[in-house]
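Chemist: Got a sequence here, can you model it:
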Amino acid sequence: MEFALSADDLAFREEVRSFLKERLTPELREAGARMTSVFIDKPWSIAWQKILHEKGWVAPDWPVEHGGTGWTETQRYIFASECALASAPALAPQGLKMVGPVLMHYGTPEQKAHYLPRLLSGEDFWCQGYSEPGSGSDLASLRMAAVPDGDDYVLNGSKIWTTHAHFANRIFCLVRTSTAGKPQEGITFLLIDMETPGITVRPILSLSGDHDLNEVFFDDVRVPQANRVGRENDGWTVAKYLLEFERGGRASAGLKVGLGRVREQARAEGVLADPAYRRRMLEAEANLSAIEMTEQLILSALTGGKNPGPLSSLLKIQSTEAMQKIDELGIEAAGLYGSVEQTAARQPMSQLPYVGPEHSLTAMPRYFNNRAATIYGGSNEIQRNLIAKIVLGL
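Modeler: Modelled structure (predicted):
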């Protein structure tokens, strides 16, 4: 999809490009270029977040009254595209794109006043405590108990696949406060300080060699009931609202840049001369056009004050499966060099020598990390069930 940009939009694009040229350091560009998943380690994302916060550009999707930019949807798309083209590191989504919108919608005035400014500045770095051993796609089966005791809840249980828990000073959690009725009816949404006694974080290393994931254990952890978001036992409603923002987004800009880079790598390696490979490249480009259209529908709904609704499920399916197809094309472009494990050499600002062309460093780790994309945030099979039920009435 090609947007017809107005004179104001063209001027805004030049402003963004000038800002990125001036403030996006070589170190941050390299960190962004060597990202192998949607997450990047805290030192890089926070460094870039502080620069954007100083500029007032850290939360383009937030309302102006809470620190947003007031940009049009076209301007937001331009900004996302230019950041992707410049290899800017991604900001951690758990705070700005997940718990932030939830607090704006369900938080108390005190919660908004305390947490939203800290989200913008990066003073609070959040992780998400949803999945448990045995409760992943069937999230309503979660068992981590929160028992009222005076003004507190006492938590016991564990969470798993918790991205960046080893960096975070805050976690938002779904906990079990009742076993009566349907499983969804006994869940509560809590905000928790990771320094609270009784919390233990243990690493989970991925196939790519990265440490993004963790298991988090709660042993008699006391959390003030004032940290509850929404009503007790109504956390499922809050969680569904958050997942609409986790599944939706502006993914096409990054996917388009990623596909363009793979195309150039394939051309350099001579792979693009293969008609079968070139056909799959064209199919990926067509898929991206469909994703852009879906994003525009979602962004239009958000602009009108509506929730993304089932469109976020559709976009989650489209974007994650497109990303995996692009990764597969990247693996073929890397050839045999893609199978060489070079975890230390591919770290940002590493001075270690590496085998093969530079683009081969991240091809296989990116492929491994993004295999999980069709599972996290609600598996794509679950998303298809939601679409069948809500949209098609099946």
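
Chemist: can we go C-alpha only for contacts and neighbour counts from here?
Modeler: OK.

Chemist: Check the secondary structure at Val221 for me.
Modeler: strand (DSSP: H, G, I helix; E, B strand; the rest coil).

Chemist: need the contact list for it.
Modeler: Tyr153, Val154, Leu155, Asn156, Thr196, Pro197, Gly198, Ile199 (C-alpha atoms under 8 Å, 6 or more residues apart in numbering).

Chemist: could those residues be laid out in TSV, adding neighbour count?
Modeler: TSV is the format used below for these (neighbours: other C-alpha atoms under 10 Å):
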residue	neighbour count
Tyr153	23
Val154	18
Leu155	23
Asn156	20
Thr196	14
Pro197	12
Gly198	14
Ile199	18
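
Chemist: Can you lay out those residues as JSON lines showing distance to Thr177 and secondary structure?
Modeler: Formatted as JSON lines, the contacts of Val221 follow (distance: C-alpha to C-alpha, whole Å; DSSP: H, G, I helix; E, B strand; the rest coil):
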{"residue": "Tyr153", "distance to Thr177": "9", "secondary structure": "strand"}
{"residue": "Val154", "distance to Thr177": "10", "secondary structure": "strand"}
{"residue": "Leu155", "distance to Thr177": "10", "secondary structure": "strand"}
{"residue": "Asn156", "distance to Thr177": "11", "secondary structure": "strand"}
{"residue": "Thr196", "distance to Thr177": "19", "secondary structure": "coil"}
{"residue": "Pro197", "distance to Thr177": "20", "secondary structure": "coil"}
{"residue": "Gly198", "distance to Thr177": "19", "secondary structure": "coil"}
{"residue": "Ile199", "distance to Thr177": "19", "secondary structure": "strand"}
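
Chemist: All the strands of this structure, in order from the start?
Modeler: 126-129, 145-149, 152-159, 170-176, 187-193, 199-204, 213-224, 228-229 (DSSP state E).

Chemist: isn't Leu20 right next to Ala86, touching?
Modeler: Yes. With contact defined as C-alpha atoms under 8 Å, Leu20 counts as touching Ala86 (7.3 Å).

Chemist: and for comparison, fold this next one:
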Amino acid sequence: MNLDADPSLQPFRAEVRSFFATAYPKEILRKMEAGASLTTDEVRRAEMALGEKGWLASAWPAEHGGPGWSIEEQYIFDEELERAGAPTVTPMGVVYVGPVIYTFGSDEQKARWLPGIADGSVGWAQGYSEPEAGSDLASLQFSAVQDGDEYVLSGTKIWTSAAQHADWIFLLTRTSREEKKQLGITFICCPLDQPGVSVKPIISIDGKYHLSQCDFVDVRVPVTNRIGEEGKGWSYSQYLLGNERTSYARIGGKRKQLADIRAIASHIPAGGNRRLIDDSQFASRLSQVEIRVDALEITVLRVLSSVRDGGSPGTEASILKIMATEIAQEITTLFLEAAADHGMRKFNDSVSPEWTGDSGFAAPGVASYFGTRAQSIYGGTNEIQRNIIAKRVLGL
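Modeler: Presented below is the predicted three-dimensional model:
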């Protein structure tokens, strides 16, 4: 997929770029540039701005409320969103549960949930990890006991991203105990304002509130909130995780970060009259990461081509997850090193009197560095991904 070579795609790219430049909420872009966290209201406004255009659920087919874009158009949209510095679309609704609902859900469930996901008016969270079942998801203990036409939910979900912004949560629950741990798991949806549900903040190492612990004490939901068949939740979760791990690539965002680092390093001194970009070790590492982003993009396009041809991301998505994680961490490490040099300059301005750049990159750069440390854990640790590749891709 050579996107630059197809002139028919350029008007579409221009339309998307113009939207972010002229119609997207400017205050959201300013807050993102400063590295500040968005409020729930701001998250809603950002996503509903895309929803009003019919662009929020960018990968959905038209029959389910999406724009019906080609793989190439979806890729260009993601590039331009990241190029503009807009917040990444909260994936729990449009990337994760939405496709599960329109693939495995009933007509009533599609009519009930898909419109609010597609227009950005309803937020979702993902209830997978538990205190004793993180990467070993098959060991989950969160229970759902059927009582008449209801399920009674009990247990704890942890490291729940964006729960503070969500209205609903989709859960992997244990409805029976089988010899094989993956069996007996059921996929159930629950409103977060249901009696018996509590959401407790977990402040992460970057000082922000990304994550929550969600406790459920005898929470009742109707059986009609179950997606698909009882006991088939594991297979639905594997379908979802393929989409999740593919979504980590974020090529456009990584290219923007690298361009920012190169611009910063071209102004920040490395000592004496030398700029940081003139430091051979720093320049070499920056170039190596740029090459790795090119390789990641090619791998993403190969995986997306298989989806277009009727396949699914499948286990190959684990390769993308590892590559994207390691590259993201290296990029933010370079940001941190640039920020450290700038911090030294502030204590001794005589070292670099010619520096006139903006120091605003330092705080968001440090926060991003801490934030990306978690990437090798969430969505399935990199160690788990290597096991998947060894067993299911290489057949070892």
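
Chemist: quick one on the thing from earlier: nearest to Lys97 of the first structure, out of the strands of the first structure?
Modeler: In terms of C-alpha to C-alpha, the element of the strands of the first structure nearest to Lys97 of the first structure is strand 126-129, at 10.7 Å.

Chemist: and the closest one, which stretch of the second structure?
Modeler: Here strand 126-129 of the first structure aligns to the second structure at residues 124-127, judged by TM-score structural alignment.

Chemist: what sits against Ile322 of the second structure?
Modeler: Ser376, Asn382, Gln385.

Chemist: what's the burial count for the residue lying closest to Ala163 of the second structure once chain neighbours are set aside?
Modeler: Once flanking residues are discounted, Ala163 of the second structure sits nearest to Ala125: 5.2 Å by C-alpha to C-alpha, 6 or more residues apart in numbering. Neighbours of Ala125 of the second structure under the rule other C-alpha atoms under 10 Å: 27.

Chemist: go on, Arg112 of the second structure?
Modeler: Arg112 of the second structure: 11 neighbours (other C-alpha under 10 Å).

Chemist: which residue lines up with it in the first structure?
Modeler: In the first structure, Arg112 of the second structure lands on His114 (TM-score structural alignment).

Chemist: Distance of that match relative to Met104 of the first structure?
Modeler: 12 Å (C-alpha to C-alpha, to the nearest Å).

Chemist: In this structure the residue nearest to Ala163 of the second structure contacts Met92, no?
Modeler: Yes. Counting by C-alpha under 8 Å, Met92 is a contact partner of Ala125 of the second structure at 5.6 Å.

Chemist: Ala86 of the first structure and Leu119 of the first structure, how far apart?
Modeler: For Ala86 of the first structure, the distance to Leu119 of the first structure - C-alpha to C-alpha - is 24 Å.

Chemist: got it, and Val99 of the first structure?
Modeler: Look at Val99 of the first structure and Leu119 of the first structure: by C-alpha to C-alpha, they are 9 Å apart.

Chemist: repeat for Val64 of the first structure
Modeler: Val64 of the first structure is 15 Å from Leu119 of the first structure, by C-alpha to C-alpha.

Chemist: who has more neighbours, the two?
Modeler: Leu119 (19 against 12).

Chemist: got a list of what that one touches?
Modeler: Applying C-alpha under 8 Å, 6+ apart, the residues near Leu119 of the first structure are Gly95, Leu96, Gly100, Phe125.

Chemist: What residue in the first structure is paired with Arg44 of the second structure?
Modeler: Looks like Arg44 of the second structure aligns to Ile46 there (TM-score structural alignment).

Chemist: so how many other residues sit close to the residue nearest to its match when sequence neighbours are not counted?
Modeler: Leaving aside its chain neighbours, Ile46 of the first structure sits nearest to Gly122 (6.4 Å; criterion: C-alpha to C-alpha, 6+ apart). Using other C-alpha under 10 Å, Gly122 of the first structure has 22 neighbouring residues.

Chemist: How about Glu132 of the first structure: what's its closest non-neighbour residue?
Modeler: Lys159 (4.5 Å).

Chemist: The second structure: which residue goes with Lys70 of the first structure?
Modeler: Heads up, residue 70 of the first structure is Gly, not Lys. Match for Gly70 of the first structure (TM-score structural alignment): Gly68.

Chemist: hmm, back to that, my guess is the residue nearest to Glu132 of the first structure meets Asp219, correct?
Modeler: No. The pair Lys159 of the first structure / Asp219 is not scored as a contact, 11.9 Å apart, by C-alpha under 8 Å.

Chemist: Which of those two has more residues huddled nearby?
Modeler: Between Lys159 of the first structure and Asp219, Lys159 has the larger neighbour count (other C-alpha under 10 Å), namely 25 against 14.

Chemist: What lines up with the more buried one in the second structure?
Modeler: The alignment partner of Lys159 of the first structure in the second structure, by TM-score structural alignment, is Lys157.

Chemist: my read: that match touches Lys200, true?
Modeler: No. Contact criterion C-alpha under 8 Å: Lys157 of the second structure and Lys200 do not qualify, at 10.5 Å.

Chemist: count of neighbours near Ile205 of the second structure?
Modeler: Neighbours of Ile205 of the second structure (other C-alpha under 10 Å): 12.
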